[in-house]
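>>> no sequence for this one, just the structure:
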């Protein structure tokens, strides 16, 4: 019944659902038929506290019964608390609150435009969203092609410091926008030293360094934000996903002189920073901090990586990422088959592309979830060797 309704009423931009999910608790979800699944995708790095966490539920219920929305002619205590929290956690100066990651990137594009320089650089094979501005930055030609022409002045570079230095040489680049780990590409790390080198080069040539931490932020990589592993300070960072733990919210945090670029009337959002979303984000980030979940992501991520290695599957070629954001490379283009076999075993993982599996479990996972994952993922990897041509 649900599949028929989906195909009849949902826009065709959405693929057919793998399952129709009805409820969740902790790191587990149940479908409408009562089958349960260990969720190692967490809404694509969104459900940082898992499902139905008391801190999340309590914040939604209490704030909804108090004050859900006001216009941006007013401020509210949850909004101001969240802005202060985000500046403390990031080391930034000012915050623009919005509703999603794509909106945070849109704010970043406008910030870059306010420098007065015409060019914005991004990386090949990167993903920054599907709105016109964020899609313009997304380094996947197949996604951009149906909607071109997009924003002028955006260039996509190979991920090398030589290419970046050459692109910056003219001195007319407003900003470089990049993911510290390429999430939608299948959790692909930047080359060693690239992020620190990009910071040095952009600073030298007077360009902003804007980081997309929509997927890597909120403790997922084993530090609050992925750039903190490298000891650098960006000019701006885009946030969303895990900061709301399942409630729609996004943010752009600016640092130093970049905080002076936006002026009155330059940007706005009807729902951005509404007290309901802000209260939930405060509760989620507060629980991550109080429960030591950043450290848990670091420790459990190392354990998860070790368990995958110990499976010893010849299908696994590499494991990339940090903390509880991992990408598993496959020797054959069978990621879709592996993900489907995992689902049949009661495990949710993601085939980011034909040869990479993405894992992004809730930050709350412990021994029991790791044991269950290992058992089920081992089965998922046991597929017969086939000619790669069969999957073309």
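Okay, I see it. Only a predicted model underlies this, so the values are computations on that prediction, with no experimental measurement involved. Numbering: from 1, shown residues only.

>>> going forward, measure contacts between C-alpha atoms and count neighbours the same way
OK.

>>> what does the helix ranked longest in the chain contact?
In the chain, taking DSSP state H as the definition, the longest helix is helix 293-311. The contact list for helix 293-311 (C-alpha atoms under 8 Å, 6 or more residues apart in numbering) reads 219-224, 287-288, 319, 322-326, 363-366, 370, 374, 378.

>>> Quick check: buried residues in it?
293-298, 300-305, 307-308 (16 or more other C-alpha atoms under 10 Å).

>>> what does stretch 125-145 give?
Quick answer for stretch 125-145 (16+ other C-alpha under 10 Å): 125-130, 132-140, 144.

>>> Stretch 45-63 now?
Those would be 45-53, 55-56, 59-60, 63, for stretch 45-63 by 16+ other C-alpha under 10 Å.

>>> Among those, which one sits closest to residue 173?
Closest approach to residue 173 among these (C-alpha to C-alpha): residue 45, at 31.3 Å.

>>> hang on, the earlier thing: adding secondary structure and distance to residue 167, write the buried residues of stretch 45-63 out as CSV.
Output for the buried residues of stretch 45-63, formatted as CSV (DSSP: H, G, I helix; E, B strand; the rest coil; distance: C-alpha to C-alpha, whole Å):
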residue, secondary structure, distance to residue 167
45, helix, 32
46, coil, 34
47, coil, 38
48, coil, 37
49, coil, 41
50, coil, 42
51, strand, 44
52, coil, 47
53, coil, 46
55, helix, 46
56, helix, 44
59, helix, 46
60, helix, 46
63, helix, 48
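
>>> Pick out the most distant pair among those.
45 and 63 (24.2 Å).

>>> re earlier: and the contacts of helix 293-311, which are buried?
219-224, 287-288, 319, 322-326, 363-365, 370, 374, 378.

>>> Out of those, which sit inside helices?
Using DSSP H, the buried ones among the contacts of helix 293-311 in helices are 287-288, 370, 374, 378.

>>> ok, second structure coming up, stack it against the first:
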């Protein structure tokens, strides 16, 4: 049997070093648990960075993939694909949207959104109205276009020249947004909860104010829910909890319960400028991924997963607040549903490494924020196990 050390040595020779990888070689997963090739068990509170919302290898998603793989894996988008149509219907029936464009990732979904808002504005106002306002500390992807939209300098270093036309304002400050509007602005793109930016939730009334500003100036409002959509916050989509609908919504990560797929959901008004030839994706909405996504969506909606997310999100938050009361270097616990962050007064990377050694998978974002993204099917017992591990680590600091 090939050991973890042997796999890591092989990977170091040929796999691009775009990730600072931890010494874990994954072999199999089930629910909230992951095992490495050496047989060590881990409690997975990262869930593939909010991809495995239904846990690892959910039996309904696995069965759907197996059946569809035996029937039809790929078909060109020159033709109609039943499972793609069914998925689009589900997304529109349960959201503000009227039309859906399918792709393969969150970055691609955001690229589609950026093209759409530019096209809409160009047709209505001319080619000079193409600029987009995003938020500081935001994260929208790793393509040249999406790092240009991202409000973090660290992801842009070394990649100049970037795509022009982006302006950044403090997240949660509606007045700063209003002051940033010029005749060249065509859209505002925000995450309702900034995941990579440190699990920062939009303050009460902020998204409502942004919607009003966009309406006043006929700007497209785009919500990037790549990380927080598909049930992560306790509702199917995060924007629902603020009572504010966007014109465009981007999704990916958990949409298919593990397999890669992205989607851009839009109103008819926004989408009407996307005619034949304006955009495309060879693999977008292919039969295999779309079938998995239909199954994952139905499971979210019909199997009590959202209710469990709310209940376990409250329970996990309370357990984290207990830790805050015992450890003075915990500054704040924040988040929504089962995307929760623990802001520290010290760097968090070493805590993540120690947790890995003890069989708990979490991560650190924004240098000092421990991020918790367990599958939405997590149990009280699994949360208790995770908190016992974490508390033991924190006691030694």
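Sure, I can see it. Keep in mind that this is a model prediction, so the values were computed, not measured.

>>> Do a quick rundown of the helices in the stretch 151-300 of structure 1.
161-168, 194-204, 227-230, 275-290, 293-311 (DSSP state H, counting those that start in this stretch).

>>> Can you list the neighbours in contact with the fourth one?
Okay, so that is helix 275-290 of structure 1. If you take C-alpha under 8 Å, 6+ apart as the criterion, helix 275-290 of structure 1 is touched by 48-49, 55-56, 59-60, 63-64, 67-70, 76-79, 81-82, 85, 218-219, 243-245, 247-249, 293-294.

>>> Onto which residues of structure 2 does that helix map?
Aligned using TM-score structural alignment, helix 275-290 of structure 1 spans residues 287-302 in structure 2.

>>> Flag every buried residue along that stretch.
Residues of stretch 287-302 of structure 2 classed as buried by neighbour count (16+ other C-alpha under 10 Å): 287-297, 299-301.

>>> Would you map the strands across the stretch 1-150 of structure 2?
26-30, 33-36, 41-44, 99-103, 131-135 (DSSP state E, counting those that start in this stretch).

>>> Please name whichever of the ones you listed is nearest to residue 195 of structure 2.
Nearest of those to residue 195 of structure 2, taken as C-alpha to C-alpha: strand 131-135 at 12.5 Å.

>>> elements contacting that closest one?
strand 166-169, strand 185-190 (3 or more C-alpha pairs under 8 Å, 6 or more residues apart in numbering; DSSP states H and E).

>>> Single out the most deeply packed of those.
strand 185-190 (a mean of 26; mean count of other C-alpha atoms under 10 Å).

>>> could you give me the residues in structure 1 that that one aligns onto?
By TM-score structural alignment, strand 185-190 of structure 2 lines up with residues 173-178 in structure 1.

>>> Same question for stretch 253-263 of structure 2.
Stretch 253-263 of structure 2 corresponds to residues 241-251 in structure 1, going by TM-score structural alignment.

>>> what's the span of the matching stretch from first residue to last?
End-to-end distance for stretch 241-251 of structure 1: 10 Å, by C-alpha to C-alpha, to the nearest Å.

>>> Kindly report the same for stretch 156-175 of structure 2.
So stretch 156-175 of structure 2: terminal residues 27 Å apart, C-alpha to C-alpha.

>>> Distance from it to the middle of the chain?
19 Å (C-alpha atoms, centre = their mean, to the nearest Å).

>>> Could you tell me where stretch 45-59 of structure 1 falls in structure 2?
Counting by TM-score structural alignment, stretch 45-59 of structure 1 sits on residues 50-64 of structure 2.

>>> Then stretch 191-211 of structure 1?
Alignment of stretch 191-211 of structure 1 against structure 2: residues 203-223, by TM-score structural alignment.

>>> Stretch 88-100 of structure 1 too?
The aligned range for stretch 88-100 of structure 1 is 93-105, by TM-score structural alignment.

>>> Show me the contact partners of that stretch.
Contacts for stretch 93-105 of structure 2 (C-alpha under 8 Å, 6+ apart): 88, 91-92, 109, 237, 245-248, 252-253, 260-268, 271, 280-281, 283-285.

>>> I'd like the distance from that stretch to the chain centre, please.
Its chain's C-alpha centre and that of stretch 93-105 of structure 2 lie 15 Å apart, by C-alpha atoms, centre = their mean.

>>> May I see the buried residues of it?
For stretch 93-105 of structure 2, by 16+ other C-alpha under 10 Å, it's 95-105.

>>> Kindly indicate which of the buried residues of stretch 287-302 of structure 2 lies nearest residue 119 of structure 2.
Checking the buried residues of stretch 287-302 of structure 2 against residue 119 of structure 2 with C-alpha to C-alpha, the nearest one is residue 290 at 26.6 Å.

>>> which one in structure 2 is aligned with residue 77 of structure 1?
By TM-score structural alignment, residue 77 of structure 1 lines up with residue 82 in structure 2.

>>> cool, and residue 111 of structure 1?
Residue 111 of structure 1 maps onto residue 116 in structure 2, with residues paired by TM-score structural alignment.

>>> need the contact list for that match.
The neighbourhood of residue 116 of structure 2, defined by C-alpha under 8 Å, 6+ apart, consists of 270-271, 273-274.

>>> repeat that with 7 Å
Going by C-alpha atoms under 7 Å, 6 or more residues apart in numbering, residue 116 of structure 2 touches residue 274.

>>> re earlier: out of the contacts of stretch 93-105 of structure 2, list just those in strands.
Counting by DSSP state E, the contacts of stretch 93-105 of structure 2 place 248, 262-266 in strands.

>>> Same list, the residues you listed, but as JSON lines with distance to residue 206 of structure 2 and neighbour count please.
Below are those laid out as JSON lines (distance: C-alpha to C-alpha, whole Å; neighbours: other C-alpha atoms under 10 Å):
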{"residue": "248", "distance to residue 206 of structure 2": "18", "neighbour count": "26"}
{"residue": "262", "distance to residue 206 of structure 2": "27", "neighbour count": "27"}
{"residue": "263", "distance to residue 206 of structure 2": "25", "neighbour count": "28"}
{"residue": "264", "distance to residue 206 of structure 2": "23", "neighbour count": "28"}
{"residue": "265", "distance to residue 206 of structure 2": "22", "neighbour count": "28"}
{"residue": "266", "distance to residue 206 of structure 2": "21", "neighbour count": "25"}
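
>>> So what's the residue count around the closest residue to residue 181 of structure 1 other than its chain neighbours?
Closest residue to residue 181 of structure 1 apart from its sequence neighbours, by C-alpha to C-alpha, 6 or more residues apart in numbering: residue 189 at 4.9 Å. Here the count is done by other C-alpha atoms under 10 Å, and residue 189 of structure 1 has 19 residues near it.

>>> how near is residue 189 of structure 1 to residue 216 of structure 1?
Relative to residue 216 of structure 1, and taking C-alpha to C-alpha, residue 189 of structure 1 is found at 11 Å.
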